[in-house]
Structures are given as structure tokens and as C-alpha cells.
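J.: here is a sequence together with a model predicted from it:
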Amino acid sequence: MHEIITLQLGQRSNYIATHFWNVQESYFTYGENEEPLVDHDVHFRPGLGADGTETFTPRTIIYDLKGGFGTLRKYNALYEAEDPSGHPEGQWQGNEVVQKQPPIPLNEYQKSLEAGLPTPSLTSSSVRYWSDFNRVYYHPRSIVQLNEYELNSSLMPFEDWTVGEDLFRDIDKEHDLLDRDIRPFAEECDHLRAFQLFTGSDDAWGGFGSRYVDALRDEYGKTGIWVWGVEDGTRLPRHKKMSKMINTSRTINSIAPLATLYCPIVDVPQHLPKYLNIDLQSDWYKSALVVSAIETATLPSRLRTHRDFETSLLGHRGGSQTIFELQSSIISPDVGEKRPPWATKKYITQKSDDEAKLDFDINFTIPQPMADNTAVFTQVQVFRGEEQQAVEIEPPGGDDVVLKRKLRLYASKPAVERFSSTLRFPLPDSYPRNMFVGSDEKVGVDITSGLSTTSRIADKLKDLQTIASRGVGVDERENLTNGLGELRELYEKDWISESDSGDD
């Protein structure tokens, strides 16, 4: 097995990750003769419940502030016998007065799940916390509440990057976070493949996540680290926008050099196609759209017939370009021309290696449309959809892959990898019913998604570099702007022109 351990840092990340786990749960098949396309062992771990029954829970660690877990209990129905009193026994033999906050009442959706009854449709108003639409059980070790800060506190807001950095260091000094939280999951793995992090990047979670990635890289030097850095896409006052951009610049500067993949995600993108019906005030809706792209882009990493997904991210520069754009398009059944040609049977007899950039409808990283002069360095394309159209592309031999990449490099062409599957994106009942106009929840949705390193990343880094040069203190300014400048150079177009001149 090639397991992946997930870390979820903060409220926005937990909304996205909850949709992610609900989608993974929907892939489970229960017939004796049904062979699932998805290898569940990648993200789920076997175990035993309090009564000795077998369990299968997500291999994840969920961090949130006090009050951020909503109705989710640390000890659920699978493990509640382990914590009968709700608090540890002490040595004091006198009278005790235990003060507890009243529990948050379950919404009707969660009540129906617990009772095994048909679930009512969720709405923006009925989803108060990410736990309100959660469908899976977690191991108690997965639940980590950080009591030092409270959700949405005006007295001690968890907003500044250095606040999160300091919190990680304080907790790590006291408990050794990797030893307490990571090691129990890592020791269960046969072959730990990667860590996947969902984290805010423009608030204090960016500082917390940056120090976490530092620790992971020190301890697990050769293990992949995939980071989805969530940025606030709503309109904000200028001073607050500036503060968030400075936080983002610190996060990218800290994480990108250490990660295998760092993907900035603007939640929600500025430009959305008309076939989407989204409540922009609802984190439940916005995170559902984000996860449709993330889950599709990473689908090859958990398919039983997968190729080496990590190798696809390396590109021509051996993995030095780690900052990727995330893009996607939802394909309606009656819009056949939207299908990428490489995902159709006709592709087999055609040469389409030059198709490095597609006209994606949604870009979660950079709002502007891709210009004609944009240089695409690396692109991983994933199509999932209609059975009579999709073609399962068999992986070529290892030597063929290496040769193909060398030929593309010498020809100044981008490194492109394509994956195709008949497995549609599912729409569990925890998903917004009407988000994809015209979709059928019983069938799922056809989606094409991409991860791309392009010259537009250099433009994004330049903007962050400019903001950092104006907004941070003198002690930090030089290191931060120089670090962003070094990252920016990796995404300039020069390497293509140099390659061209070498062929003359």
C-alpha cells in the first residue's frame, strides 16, 4: 500500500476536507463481487471500535480552534465506551463542580444519519459548522482542539501569521506534535507515500502550517508533501487585504521550497461560469466547488490502476517548480465539444501532444484568463466521465516515459501527463443539490481538472513581493522579498527561449 496522511488546519480547510471525506465514503461498495476503482487503503485505516468491531476511518488529523468542531464529538458511536465520563479521573476526593458548555444541538441531517433514516436536503441555513454535513466517523486521535484560541474571537483573533507560528512552537515544545499526533498514524502505514495538508494561507493557520511543514520535512525527508493553501476570495477593506497578502507571501515563501506540491486556492474564484449555482455567502457551497477540482486532480493517486502521480508533478526541472495552478471545467452531458480530445476514442489515432493548456472554465489560483503568451511548464490533466467516451490510458513503460519527457524538453514543449477514468465525480446527499445546473445526483458529474505550473505564477509572486516590500518590518523584509524573488525566477519564461536558442 502507498498511504497518504491528511492534515486539516482550521475552519475553511475543514469545510473542504469534510466534502473530500464524504466523497471518499461514497466510493465504498458493499457487494461481494464489486471491485471498487478506488483503493480505499490509501486514505482510510482499519481498526477496532470500543466493542471490538472492525472500523475503517480516515487517516487524518483535524485541527481547529475552540468552538470550531460544532456538533462533532471526540468520542463517537464507535469509540464512546472509551470515554464514559467525559473527563479524566483525578486524585481529589472532595466535592467536584464540573462546568460544561451546553452541547450544540444536532441539525436534522445529523439526527437522521444517527437514526439510520433518509436524510433531509441540506441548505445554507442548516449548515452552521463543517460537522453539520459530515458523513464519516473519525478515530479519537484525529480530533485535536486547540484551546488557546476561540473561533471568531474578537478579543484574540487568530489572524496574524506570526500568531499561528508561535502557537505551533509553544504546543510543539510542550507535546512534540509529530510524536503525539503524526507518529501513531505513520507507524500504521506499510509505505507512507505523502502528507496532504489543507490549510489557510492568509491567516494565522499559514504560520501554523508553515512550521508544521518544516517539522514534517525534517522528520520525513523523502516523503511527498502536498499543500492546498486556501486564500480568502471575498472583497475586503484595503488594509485587511494587505494584511492577508502579507500572510500569504510568508506562507508561500516558507512552504513552497519544502513541498512537493503547493497549490494556492482562492475561495471562491472571481470568475465563475453560468452553469454554477453557488451561494457565495456559504462556506458549504464554496468548499464543495473547491473539492470537486481537488478531488478530481488527485484522483489518479488513489485509483487501483494508477500511475506514478508524483512523477507527473516533476516536470522538466526535476521538481523545483512546486507551485501549481488548479483549474477545472464541469462538462454537461449535452456539451460534447467541451470534452478534451485526448479523453475520447478518436484521440488514439491523433497526435495531440502539444495540447498543454486547455480552456478551463474555472481557475482557483489566478483570476485572469490564460493569455496566448503564457508559458506552460508542467500540466497534469485529469478527465473523468462518460463511459462510451472516456479511454483508460495504459501507462507506458518506464523507459518510454523518460524518453518521451526528454524529447519534449528538447523540443521546448511542456511536460504534460494525462489521466482518464470512467469514474464520475459523485454527488453525495451532503453536497449542495443544485450547484451544478442540470446534474443528476444519481449519476454524478463529468469533470476535467488540471494542475499547471505556468509563467503566471511568476506574476503572482511578483505581486506578493511588491506587497511584502511595503508592508513588513525591516528585520524581515530582505529575507522575505529575496525568498519570493528566488521562487519567482523558477517560473520565468527564460528557460524556453534558452532551450530554443540551443537548438539553432
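T.: All right, it came through fine. Numbers count the residues shown, from 1 in each chain.
J.: could you use CA atoms for every contact and neighbour count after this?
T.: Will do.
J.: flag every buried residue along the helix or strand that contains Leu480.
T.: Per DSSP states H and E, Leu480 falls inside helix 474-489. The neighbour-count check on helix 474-489 (16 or more other Cα atoms under 10 Å) flags Arg477, Leu480, Thr481, Gly483, Leu484, Gly485, Leu487, Arg488, Glu489 as buried.
J.: between the residues you listed, which is nearest His40?
T.: Ranked by distance to His40 (Cα to Cα), those are led by Leu487 at 35.7 Å.
J.: buried sites along stretch 385-393?
T.: Gly385, Glu386, Gln389, Ala390, Val391, Glu392.
J.: list the residues that contact Gln281.
T.: Not one residue lies near Gln281 by Cα atoms under 8 Å, 6 or more residues apart in numbering.
J.: just confirm it is within a helix.
T.: No. The assignment for Gln281, made by DSSP: H, G, I helix; E, B strand; the rest coil, is coil rather than a helix.
J.: could you measure from it over to Asp64?
T.: As judged by Cα to Cα, to the nearest Å, Gln281 and Asp64 stand 21 Å apart.
J.: over to the residue nearest to the spatial centre of the chain. Which of the three states is it?
T.: Taking Cα atoms, centre = their mean, the centroid of the chain lies closest to Trp228, which sits 4.4 Å from it. In the three-state summary, Trp228 is assigned as strand, counting by three-state DSSP.
J.: second one coming, line it up with the first:
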Amino acid sequence: MAAVCREVICLQLGQYANSVGTHWWNLQESQRCHHLDSELCSDVQFRAGVTLSGVETYTPRLIVLDIKGSVRSLQVEGDVDEEEATPAWNGKVTTHREEPADSGGGATIQGGAPEGGGGRGMGLAGGGAIQSNRQESYQPITRDGVWSDYLHTQLHPKSLCILNNGGGTGGLESFSQGQSLLKSSASLEELEERLHFFSEECDYLQGFHLLCDTHNGFSGAGAKMAELLHDEYPGRGILGFGTSPVPPEQRDLHTSMYQLMNCVMSLVALSSHSSIFCPLTLNSSLGRRPGPPVVFPHLVYDASWQYHSSAVLAVALDTLTAPYRLTSSTLSMSHLADTLSFSGRKVLTASCSLPFPIGSASLLPDALLPHLSSPPWRCVSACVDDAPVFCQSVVLRGIPRPRQISSLLPGRRPPSSLHVCGSGEEVLQCFTSAICPQTLSISHLLGAPCRLGPTFPQFFSHYITKDGWTAEEPLPEPTAVGGVPVMAALRSSSSLRLSLRALCDEVSKMDVRRWANFSTAGIEEAELEEAINDLRSLAECYRLDESGDSDDSD
């Protein structure tokens, strides 16, 4: 009997969240195009439709909120070529048209690693190209580009919602301003209508993905959206992901102060109304001084370029959410969230190994053996990696079944307990138990890699082969990487105690009265103080029973 498809609706709020989301949908589209969806059920996040003329469509269950200027590559007009049968919308609609296929061959996506780096660059060192799997024409990705420039997936007319806010995130800089956007009855009615359109056609709606920027005013809009979902869809899972880009080296005090306050307010609000909440950022700190960006051993990426940084986070997101999108999985979004948020620990950290280091002829036990003392992943939630964890969900993808267990000859002594496991799932479970003893670990092993697709940046080092394997020596010539093995973990980490407390201490030293816009739309000093106290209480949920991290340790 086939497993029941448990649908998920995704909401994306803000330019950076939409950059991450765009790469994420592109990755899922690539999985389908390469017929690698036998493990991951694409129907969980995509919906089938038929136009009035009988043309079949397959689009994401997605609602996008952004401001004017971020969707310049998508046409927004009052009529569409064709609507789906039995349309339920009488107002203005949005058209998304793809350029016709290039019959002369594949087009290129350019824009790779920073100059002088050891990466290949999207156009390759000598001006080479990656051909689009769908033979479409793409414009080069530039630094002033926006997420719609590299969107590879067709959207439903009801997906796109553009806010009239004056042209930039500078006009939507505070949490309170974002909240105000969704306080009007007209805005709420439109959002609720779109939500009902996608939810009412679901047979079994298991929950929502909520991606929102936490560094600008969309943090307030995201908090309001989480509250709406919590009230309107009780019992459904809400997985919140707060996205924040690596800031430019030169930032004024005004901007950094607003980003700090937005982060605190959104952490409290989103963790309160979501099943779980996970920051996604390549910064090493959530505070005003973000520190150096995360370094991956075999990525040569430009962390300050949102096209690059959002691609890294999208791979992590696609891998982390795999457990309840599996074709054969009985694990639901709510079950996963309940397991990981035990004892009120609703804020989680994400970690990712991109690509997971394994040679073209290596076996999984041999690849994991060097990492028993230190996992291969890097934290992408502005926390440290080596702190004890309370529970975790680990996903490893891209290891073919014949290479998942050891092939030791009879009579040979196994190098580790990993080498005596009878299945790949046992190997991964043994590994997670070894690195985190006495910790509840949920693990999933997928054979198919993360298929990257034509719009993904080629920022890999010269040690990565076209199939994503890690070579012992640099490759003689650069090659386009089509797919990679990935390891990612969603963790309830004790490191959050120090991170959240440091955030509280930093914002407590501020005089909110100096920042007029923050209180203009309703956030008063007392409300910020309450959020700080709530965040301190949340931080204490991550105290270890026999903790060595005393009050003086931060």
C-alpha cells in the first residue's frame, strides 16, 4: 500500500529568504528532472494542476512575500495566458513566463568564486559553461541581481505577493514596521485567501515551512505570519527558519542596531508560535559583530554575495527537511519537531557538510572513521559545533547502497565498530551514537546525491569531481559539479545558552529611545524589555544538568 502523501505549504518573506528559497526550489526541480525522486516525494511540496486548455502544471505550494524591485525578472500583470480549471480568484493575477528553449544548445550561468580564488567559477576558468538540463536561456548572475533572476521553477499565479513599501529594505528596516504590514484587514484577507487556496486542496496537510529574514522588517512580518498559522491551523507543524545574510564589511551603527533588535524580537516571537525555529546564517555570531563567515573545506565561495551564501543554506535546508519528505517515511513534521523541542527547547541549530568528504572509491565506514572525534559539518546557525547536544536529526545523502557498508575480508580485524554494521543505516546510527553518546539521534541515509542543477553556483574547489567525490589530488582540469553528497544535522545544542544570553546582554545595553523608527509602529521600550526577559528564560532551557558553562563563562 502506498504511503500517504503529507503535504507542506511553504511561505517565504524577504529578499534573502527568497534567495534561499529560490535555490531550494531549483534543487528540488533538479531532483525531479534527473528522476531522483524515488526517495524524496516531490508531491509533498509540489501540486499538480491542469489549465483550461488541458495543459498539465506542477508548481510549488508556495506563497512569496517581497517588495517591489525583487521580482523584476517575473512579469506581473493583470491577465495570464491560461488559468487553471475552476479558478477561484477574480482579482489581479501574476504571470510567470519562461523563455523558449534554445534549440542551439544549453545556455550558461555565470558568476563563480571571487577573483583569485581556487574555485572553478560558474563560467569555469576559461569561460566554460554549464548546460541547462531544460535547455533554457539564462542571463549571467550579477552582484546586483535578485532572486528572481535565477528562479528555475514555474510558480502558480497565487504564489507571488508584492508589497508596496517604497522600493527597498531600507524602507522596511524594523520589526515593528514589518508587523504593521500584516495588521491591515486587507493584507490579512489576501494572505488568508491564498493560504486557503493551497490548504483546501491538500488531502493531509502536515504543516508549513516558514522562511523569513530576521535582519530587517520582514522579521516582524514573519512573526505575524507565524501567529496567523498557529491560530488558523492548530495541530499542524510550523518549522520556522530565520535567514540572515553576511553583512558588508562597512556597516553604519544605525543598520547594525536595527538588525540586532530585529533578531531578538523575531527569535522570541517565531520560537513562540512555531513548532521549532532554526536560524540559518553563515555569520559566526547573531550579534552586531557577526565575525568571520563559516569556512567549508572544499567551497571557495564569496560569503558577501547573497547568490552564493543562499545556495549553501539551501542545500542545508533541502537536506534537513528530508526526513518527513521521504516516500517511505512514517515520520511527520510534527513528530520530528516534538522530538527535537523537548523541554521547551524550540530553537535549534543547523549544521552542514558540503560536500560530504568521501572519495570516488571509498566506503562509508572508511569515510566516517576520521570524523569520530570531530564531525565533518560546520554550524550554519551562528553557534559553536563542539558543545554537547540534547537530541539531533542527522541526514546523509549521496552514498550508493553498494558503498554503505564495509567489505572486510573474513578474519581481518575491523578498524572500528562502523565496519561491523550490516547496513548503511546502522553505520550512520553507530556514527551518531559515537559522536554524541547518550543523546537521542534520528538518522536517515539516502542513496541519491543532492542534484545541483544549472542555476547553482560552481564554487567548489579543484578537489571535487563532477559527481561530487573528494579527490586526493587537485583535478588537472576544472569540471562542472552536477551533484554532491551532503551531511546535515538539526540539533538541540547546549551552545545556544551562551549564544542567546550574549544576544540579550548586547541588546540590554542599548537605549531604544535613540531609534525612533523602532517604536513608531508600536514597539515600545517595555515590549523590548519583555522580549529580552523571554529570551533569557529560553536560554536557560539549554543549561546542562552538570554544566561547566557557569554564568561567568560568557
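T.: That came through, no problem. In this text the structure is predicted, and so the values were computed from the model without any measurement.
J.: about what we covered before: on average, how far is the helix holding Leu480 of structure 1 from the matching bit in structure 2?
T.: For helix 474-489 of structure 1, the mean distance from the matching residues in structure 2 following superposition reads 1.8 Å, by mean Cα distance after the TM-score superposition for structure 1.
J.: quick one: contacts of stretch 112-131 of structure 1?
T.: Contacts of stretch 112-131 of structure 1 with the rest of the structure, by Cα under 8 Å, 6+ apart, involve 11, 14-15, 18, 68-72, 107-109, 132-133, 135, 279, 282, 284-285, 429-433.
J.: helices along the stretch 151-300 of structure 1, start to end?
T.: Counting by DSSP state H, counting those that start in this stretch, the stretch 151-300 of structure 1 has these helices, from start to end: 161-175, 177, 183-186, 204-219, 238-255, 283-297.
J.: make a markdown table from those helices and add mean neighbour count and distance to Lys493 of structure 1 to it.
T.: Listed next are the helices of the stretch 151-300 of structure 1 as a markdown table, based on neighbours: other Cα atoms under 10 Å; distance: least, Cα to Cα, whole Å:
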| stretch | mean neighbour count | distance to Lys493 of structure 1 |
| --- | --- | --- |
| helix 161-175 | 16 | 32 |
| helix 177 | 16 | 41 |
| helix 183-186 | 15 | 40 |
| helix 204-219 | 22 | 28 |
| helix 238-255 | 21 | 20 |
| helix 283-297 | 23 | 25 |
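J.: which one of the ones you listed lies nearest to Glu3 of structure 1?
T.: Short answer: helix 183-186, nearest of those by Cα to Cα, at 8.9 Å.
J.: what range in structure 2 matches the closest one?
T.: Mapped onto structure 2 using TM-score structural alignment, helix 183-186 of structure 1 covers residues 196-199.
J.: mean deviation, the matching stretch versus structure 1?
T.: Stretch 196-199 of structure 2 sits 0.5 Å off on average (mean Cα distance after the TM-score superposition for structure 1).
J.: work out the gap between that stretch and the centre of the chain.
T.: Relative to the centre of its chain, stretch 196-199 of structure 2 is centred 23 Å away, using Cα atoms, centre = their mean, to the nearest Å.
J.: one step back: in CSV, list the helices of the stretch 151-300 of structure 1 along with distance to Lys442 of structure 1.
T.: Compiled in CSV, the helices of the stretch 151-300 of structure 1 are given as follows (distance: least, Cα to Cα, whole Å):
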stretch, distance to Lys442 of structure 1
helix 161-175, 42
helix 177, 42
helix 183-186, 34
helix 204-219, 37
helix 238-255, 39
helix 283-297, 16
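J.: of all those, which lies closest to Trp495 of structure 1?
T.: When the helices of the stretch 151-300 of structure 1 are ranked by proximity to Trp495 of structure 1, the top entry is helix 238-255, at 21.9 Å, counting by Cα to Cα.
J.: just give me the match in structure 2 for Ile331 of structure 1.
T.: Aligned by TM-score structural alignment, Ile331 of structure 1 pairs with Phe356 of structure 2.
J.: show residues contacting the helix holding Leu480 of structure 1.
T.: Contact with helix 474-489 of structure 1 is made by 249-250, 253, 457-459, 461-462, 464-466, 468-469, as judged by Cα under 8 Å, 6+ apart.
J.: what do you get if the cut-off is 10 Å, keeping everything else the same?
T.: With contact meaning Cα atoms under 10 Å, 6 or more residues apart in numbering, helix 474-489 of structure 1 is reached by 246, 249-250, 252-254, 256-257, 320-323, 455-472, 495.
J.: beyond that helix, next helix or strand please.
T.: Next along the chain after helix 474-489 of structure 1, taking DSSP H and E as the criterion, comes helix 494-503.
J.: for that next one, packing partners?
T.: Contacts defined by 3 or more Cα pairs under 10 Å, 6 or more residues apart in numbering; DSSP states H and E place helix 494-503 of structure 1 against strand 376-384, helix 398-410.
J.: please identify the deepest-packed of those.
T.: Most buried of those by mean neighbour count (mean count of other Cα atoms under 10 Å) is strand 376-384; its value is a mean of 26.
J.: okay, that strand sits on what stretch of structure 2?
T.: Against structure 2, strand 376-384 of structure 1 falls on residues 389-397 (TM-score structural alignment).
J.: and that stretch, how far from the chain's centre?
T.: Chain-centre distance of stretch 389-397 of structure 2: 16 Å, with Cα atoms, centre = their mean.
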